[in-house]
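> Quick one: sequence plus predicted model below, questions after.
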Amino acid sequence: MAMDMRQIVAALLTVSMFVMLGNMIKRDHFDSLEYKAIKVSKQGLVKVIGATKGVWKGDEDALKPCWNKPLPKEGGQSRGFIIFSLTDGPEYHVSQIADAVVVATYLGATLVLPHIRGTKPRDTRSFGEIYNEKKFVKSLDGIVRIAKYRPPQLSVEKLTAVRVPNRVSEAYIATNIEPLFKTKGNLSLETHFPSSTTMNAKEFEYFDSLSCLAMFGTLELQSELKQVVGLMVERLRALSRKSNGPFVAVDLRVEMLENKECRESDDFGKLWCYNAVEVGEFLKGIGFHRNTTIYLTQSGWTSLLDPLRQSYPKTYTKEDIRPAGKKAKLLNIEISEFAKIVDFHICSESDVFVPAKSGLFYTNVVGKRIASRKTQILVPSKTTPSSSSDAHISPYISKKSHSAFSCFC
C-alpha cells in the first residue's frame, strides 16, 4: 500500500510538471507570436521593432521624487485666506491643487481645504469624500497653513475672484495677484486652462520642488474609495491573466467624438481623437490578440462601441466590473465625478494605456504613470506599425518631454 501511495504521488508530480511546462510553452508561444511586434528597450520605452515579450514584462521599480521639501517663505503666515474649489474631474484637480498651493505659499496665506464641485449645482462634496485629508495636510506641513473649514466671516460673494493660468509662475503671482491680496486680504482662485493642455518640462523651467510636491505628493484617494478602485483594477488583472496577456485601458468616450476638432488632423497627419473602429484597427495592427482585456472610460454601453467589442470581445466599462454589495453603494458611478475618479486611476494603473484623445486627462495620467514607471503608453495612429515605431510611442515618453521627468529620477 505504501508503495502504491508513492507511485500515486510520483504520478501526480509528473502530471503537475507537464502542466507547468505546458503553461510555459503556451506563454512563450503567446509572447513570441501574438505580441512579437512590441518590445521594451533598456530605458523602458515601447518600441515597435518586432521582437519578444515587450510591454508585458513586469513594471520596473517606481521612480523616487527628486525634489526636497520646500522651506516656508520667510516672514511667516499672513492673516489672509486663499479659497478655491476642485472642478471638472481628477485630471483638473491635480493642476488646481498645484496652482493653489504655489499661490498660497508665495503669499504666505492660509489655504482653505477645497470643496469638490460637480457639473450639477447640487453635486458638491467635501474634500474628504474623495481624497485623504490627513495625507494632504501632512504632505504640506511646515510649508503652508491649511484650514479645514472656511472662516464663517468669509462669504464667497464678497471675495475677490482671481483667474490664474495653469502652472502659474512666481513672476505672475508677484505682478497680478500679490497686489490684490495685500489690498483685499482674501482671494478666491480659479485656475484657467488654456486651449493647449500639454505639459512640457523644458517650457516651464519654474517647475520647482513646491510644484512637484503639490502635483505628485499631496493627493491620494480616501481609503474606502481607494480600496474599491483597487478591486476593480484587480478584477481586470484577473480577467487578463485568463487570456495570458496584459489589460489595456483606453480613454474612449463617445461624447468626445461629437466635437468637430476630433475629425481634424494635426501637422503630422494624426487625428485629435479616434473612434471605436479606429482604435480597434490600431490595436490589431500593433499586435494585440483578440482575447486582450480592454477597459473603456465610457460610462454605459452604446452601439457606437460595438465595432470594438466585435474585434475584442473582452471589452468592459465601469458597469461591468463594479464591485457588489456595500462597496457598490460607495462607488456611485452614476455621479460623473466618481466615474471620472475611477477612469483616472484605472488608466494610471493599467498594464498599457491608450489615449484615444489628446488633452489634460491624457497628460496627467501620463504623469502618474511616469512616477510609478508604467511607461507603456501607446498613441493611436493611422500609419501601419511597420512604418515608424515613433508613431506609436507617446512623445511624453520617447522624448521625455513631460514635466514629471523634472520631478522624478
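Thanks, I have the structure now.

> alpha carbons only for contacts and neighbour counts from here, please
OK.

> contacting residues around stretch 100-110?
The contact list for stretch 100-110, computed with Cα atoms under 8 Å, 6 or more residues apart in numbering, reads 72-73, 75-82, 84, 111, 143-147, 168, 170, 173, 178, 181, 189, 210-211, 214.

> Can you name the element that comes right after the one helix or strand residue 278 maps to?
In the assignment (DSSP states H and E), residue 278 maps to helix 276-286. Next in sequence after helix 276-286, counting helices and strands by DSSP H and E, comes strand 293-296.

> What residues of the following helix or strand past that next one count as buried?
Next in sequence after strand 293-296, counting helices and strands by DSSP H and E, comes helix 306-311. Using 16 or more other Cα atoms under 10 Å as the test for burial, helix 306-311 gives 307-309, 311.

> Turn those residues into a markdown table, columns for distance to residue 155.
Below are the buried residues of helix 306-311 laid out as a markdown table (distance: Cα to Cα, whole Å):
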| residue | distance to residue 155 |
| --- | --- |
| 307 | 52 |
| 308 | 50 |
| 309 | 51 |
| 311 | 55 |
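
> out of those, who's nearest residue 22?
Lowest distance from residue 22 to the buried residues of helix 306-311 (Cα to Cα) belongs to residue 311, with 27.5 Å.

> any idea how far that closest one lies from residue 256?
Counting by Cα to Cα, to the nearest Å, the gap from residue 311 to residue 256 is 22 Å.

> hmm, back to that, of the buried residues of helix 306-311, just say which sits nearest to residue 328.
residue 309 (25.0 Å).

> what's the burial count for the closest residue to residue 181 other than its chain neighbours?
Leaving aside its chain neighbours, residue 181 sits nearest to residue 187 (6.5 Å; criterion: Cα to Cα, 6 or more residues apart in numbering). By other Cα atoms under 10 Å, the residues close to residue 187 number 24.

> any idea which helix or strand carries residue 187?
Going by DSSP H and E, residue 187 is in strand 186-192.

> helices or strands up against that strand?
Contacts defined by 3 or more Cα pairs under 8 Å, 6 or more residues apart in numbering; DSSP states H and E place strand 186-192 against strand 81-83, helix 90-107, strand 160-165.

> The helix or strand following it versus helix 90-107: what angle between them?
Remark: after strand 186-192, the chain's next helix or strand is helix 209-216, criterion DSSP H and E. Here helix 209-216 runs at an angle of 150 degrees relative to helix 90-107 (axes from the mean of the first three to the mean of the last three Cα atoms, to 10 degrees).

> Next up, a structure to set beside the first:
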Amino acid sequence: MAIDLRQVMAAFLTASMFVMLGNMIKKDHIDPFFESVESWPNDQYNVMKIARLKHVEVLANYANLWEQIPPPKLCWKKPSPKLEGHSMGFILFSLKNVPEYHASQVSNAIHVARHLGATLVLPDIRGNKVGEKRNFAEVYDVNKFMSSLDGVVHVVKKLPTEIYSTKITTIRVPGRVSELFILTKIGPLFKTRRSLRLVTQVPSSKMVKKIKKWNTAPHECMAMFQALDLRPELKQLASSMVQTLRSLSQKTSGQFIAIDLRKDMMDKIRYQKNTSSESKRCRNAEEISQFLRKIGVHNDTTIYITQSRWNDNLNALREIFPYTFTKDAIMPMDGKARFMDAERSQVEDLIDLHICTESDIFVPAHFNQFYANVVGKKIASGNSKVLVPLKKASTSVGDYISPFITKKSHQAYSCLC
C-alpha cells in the first residue's frame, strides 16, 4: 500500500497541536500551582508532596455515626412587610473586628430599626487598630444583604449628608435585645434624637458554653443564614482553599478535619499552666492530638488549623498527624498578598469560618462564638459532624459529639424544618 505523504504530514501536525495544547494547559494551570508551592514553608511543602503518594480510607470508621439525611430547609416565617412611609429616623452600627459576632449585631440592629420604624444604615466594619474602619462591601455582598432584608426593614447605603454632620448618640444594648428594652430604654431616646448608633454587648464564653433551648425570631434567622454572605471574590478564594484541602486528602477520599486552634487561643493557654485540665476552657495542640488519637483518627488524616502560619506550638500535633496545614500553605499567592497581613485580619477569620463549615469534621479547641457559628452553619448544611474534645476516658466517637447537636439546643434548629 502506498503511503500518502500528505496524510502523514497531517497526522504529524495534529499530534503536534495536541502536544502544544497540553503544554499550554500545563503552563497556565498546573505549573503556577507548583511554583506557588515552592514558596511554602519547607516542612509544609514536603508534607504536601508525600500526601499525594497513596490512597487509603481513614475516616470510614465514622460513616455510621451521623445519618445520611438531606440538608434541612430554612423555614422560618418572614416578618410581614412594614407599611411604606416616612422614616422615623436612622439606626447606625459598626460591626466588630471579630466576625463571629456580626450575625448577632445585624440581628439586633434589624430588630431595633423595625420596631422603631427607622431606616437601617449599612454598617462599616472596625479594623484591628483604633479608628481603623473597613467598608462593608470589602467583605460582604451588599446586594445580597439589602435584598434579603427587602420588606423587613428599609436599608440605605449611606447616611444623608445633613444628618451625617450632626452628633449621633450611642446606646449600648444587650445581645438578643428584647422589645421591652426597646420600648423603655431605646424608644424615648430615639424620639428626641431621631438617629442612634447601637453597640451590641457580646456574649461571654460561659454563655456560649451553656446549652439551652432557643426561641429564635425570624430576624435572627435572616442574620444567621441570609443577610451576611461573603462578597463573590472572597467566597471564591475560600472555596478554592477547601478544594485544595480535598485534593490533598486523597488518603481520606477527599475528607479533612478542621480544628479551630488560633494563635490568640494558644496565647491564653500559656496562662493556664496552673489550672487543672478539667477546668480549662481551651485545649492546646498536644491535647487535641491526644484526643484525635484516642478516638481512632488515622495518622494519615489531613487536618486544617485555623492559624495564619505555622509555629512551634503546633509541632505536637504534626508529630502524630504529619498532614497538618495552616492557611499559609493552602492559600494562593495572590490571596496571601491581599488578605494575609502581619497581624491576623478579620478576612482570615471569615475564610476560616467558611473552611470549618465545609470541613467533614470540625473540632473546636475553645467554647466561643466562632464554635457556635460553625455549628449553626453545619447544622443547616446537613453536615453536623462536630466533635468536642472533652476530658473523658471514653474512646467512642459518639461520646464527643457537640451537645449543640445531641441535645438539639442550637438556635439554628429553630430556623429549620
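Right, received. Where do you want to start? Worth saying up front: this structure is predicted, and the values here are computed from it rather than measured.

> Quantify their similarity with the TM-score.
The TM-score (TM-score structural alignment, normalised by the length of structure 1) is 0.81; 360 aligned residues with a Cα RMSD of 2.6 Å.

> So what touches the strand holding residue 187 of structure 1?
Residues from elsewhere that reach strand 186-192 of structure 1, judged by Cα under 8 Å, 6+ apart: 80-85, 96, 99-100, 156, 159-166, 181.

> again, 7 Å this time
For strand 186-192 of structure 1, the surrounding residues in contact (Cα atoms under 7 Å, 6 or more residues apart in numbering) are 80-84, 96, 159-166, 181.

> compared with structure 2, how much does it deviate?
With mean Cα distance after the TM-score superposition for structure 1, strand 186-192 of structure 1 departs from structure 2 by a mean of 0.5 Å once superposed.

> Onto which residues of structure 2 does that strand map?
On structure 2, the counterpart of strand 186-192 of structure 1 by TM-score structural alignment is residues 195-201.

> Check stretch 98-105 of structure 1 too.
Using TM-score structural alignment, stretch 98-105 of structure 1 pairs with 107-114 in structure 2.

> Provide the aligned range in structure 1 for the lengthiest helix in structure 2.
Scanning structure 2 for the helix with the most residues, using DSSP state H, yields helix 5-25. Across structure 1, nothing matches helix 5-25 of structure 2 (TM-score structural alignment).

> ok, then the element right after that helix?
helix 31-38.

> Could you tell me the angle between the next helix or strand after that next one and helix 31-38?
Beyond helix 31-38 of structure 2 on the C-terminal side, the first helix or strand identified by DSSP H and E is helix 42-51. If you take the same axes, to 10 degrees, helix 42-51 of structure 2 sits at 130 degrees to helix 31-38.

> Identify the residues contacting helix 42-51 of structure 2?
By Cα under 7 Å, 6+ apart, helix 42-51 of structure 2 touches 37-38, 248, 322-323, 325, 329.

> And it, what's buried?
44-45, 48, 51.

> What's the local residue count around residue 147 of structure 2?
Count around residue 147 of structure 2 with other Cα under 10 Å applied: 13.

> Looking at the alignment, what corresponds to it in structure 1?
So residue 147 of structure 2 corresponds to residue 138, using TM-score structural alignment.

> nearest residue to the counterpart of residue 128 of structure 2 in structure 1 other than its sequence neighbours?
Aligned by TM-score structural alignment, residue 128 of structure 2 pairs with residue 119 of structure 1. Spatial nearest neighbour of residue 119 of structure 1, excluding adjacent residues (Cα to Cα, 6+ apart): residue 88 at 7.1 Å.

> swap in residue 203 of structure 2?
Closest residue to residue 203 of structure 2 apart from its sequence neighbours, by Cα to Cα, 6+ apart: residue 175 at 7.0 Å.

> Going by residue numbers, what spans are helices in the stretch 51-200 of structure 2?
102-116, 142-148, 161-164, 179-181, 187-193 (DSSP state H, counting those that start in this stretch).

> Make JSON lines out of these and add distance to residue 234 of structure 2.
Formatted as JSON lines, these follow (distance: least, Cα to Cα, whole Å):
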{"stretch": "helix 102-116", "distance to residue 234 of structure 2": "17"}
{"stretch": "helix 142-148", "distance to residue 234 of structure 2": "13"}
{"stretch": "helix 161-164", "distance to residue 234 of structure 2": "30"}
{"stretch": "helix 179-181", "distance to residue 234 of structure 2": "36"}
{"stretch": "helix 187-193", "distance to residue 234 of structure 2": "37"}
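
> Looking at the ones you listed, spot the one closest to residue 307 of structure 2.
Per Cα to Cα, nearest to residue 307 of structure 2 of the helices of the stretch 51-200 of structure 2: helix 102-116, 20.5 Å.

> Can you give me the neighbour number for the corresponding residue of structure 2 for residue 374 of structure 1?
By TM-score structural alignment, residue 374 of structure 1 lines up with residue 383 in structure 2. Neighbourhood size, residue 383 of structure 2 [other Cα under 10 Å]: 22.

> now residue 383 of structure 2: how far from residue 408 of structure 2?
According to Cα to Cα, residue 383 of structure 2 and residue 408 of structure 2 sit 14 Å apart.

> and if you look at residue 230 of structure 2?
Applying Cα to Cα, the value for residue 230 of structure 2 to residue 408 of structure 2 is 27 Å.

> Compare the two (neighbour count), which wins?
Neighbour count, other Cα under 10 Å: between residue 230 of structure 2 and residue 408, residue 230 has more, with 21 against 17.

> Would you mind finding the match for that one in structure 1?
Using TM-score structural alignment as the criterion, residue 230 of structure 2 maps onto residue 221 of structure 1.

> thought that match was touching residue 130?
Yes: here residue 221 of structure 1 reaches residue 130: they are 5.8 Å apart, a contact under Cα atoms under 7 Å.

> could you pull out the strands for the stretch 301-409 of structure 1?
315-316, 352-355 (DSSP state E, counting those that start in this stretch).

> For those strands, give me TSV that also has mean neighbour count and distance to residue 30 of structure 1.
Listed next are the strands of the stretch 301-409 of structure 1 as TSV, based on neighbours: other Cα atoms under 10 Å; distance: least, Cα to Cα, whole Å:
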stretch	mean neighbour count	distance to residue 30 of structure 1
strand 315-316	21	20
strand 352-355	24	17
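
> could you dump these to JSON lines with distance to residue 334 of structure 1?
Output for the strands of the stretch 301-409 of structure 1, formatted as JSON lines (distance: least, Cα to Cα, whole Å):
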{"stretch": "strand 315-316", "distance to residue 334 of structure 1": "16"}
{"stretch": "strand 352-355", "distance to residue 334 of structure 1": "23"}
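
> quick one, which of the ones you listed is nearest to residue 290 of structure 1?
Of those, nearest to residue 290 of structure 1 by Cα to Cα is strand 315-316, at 10.2 Å.
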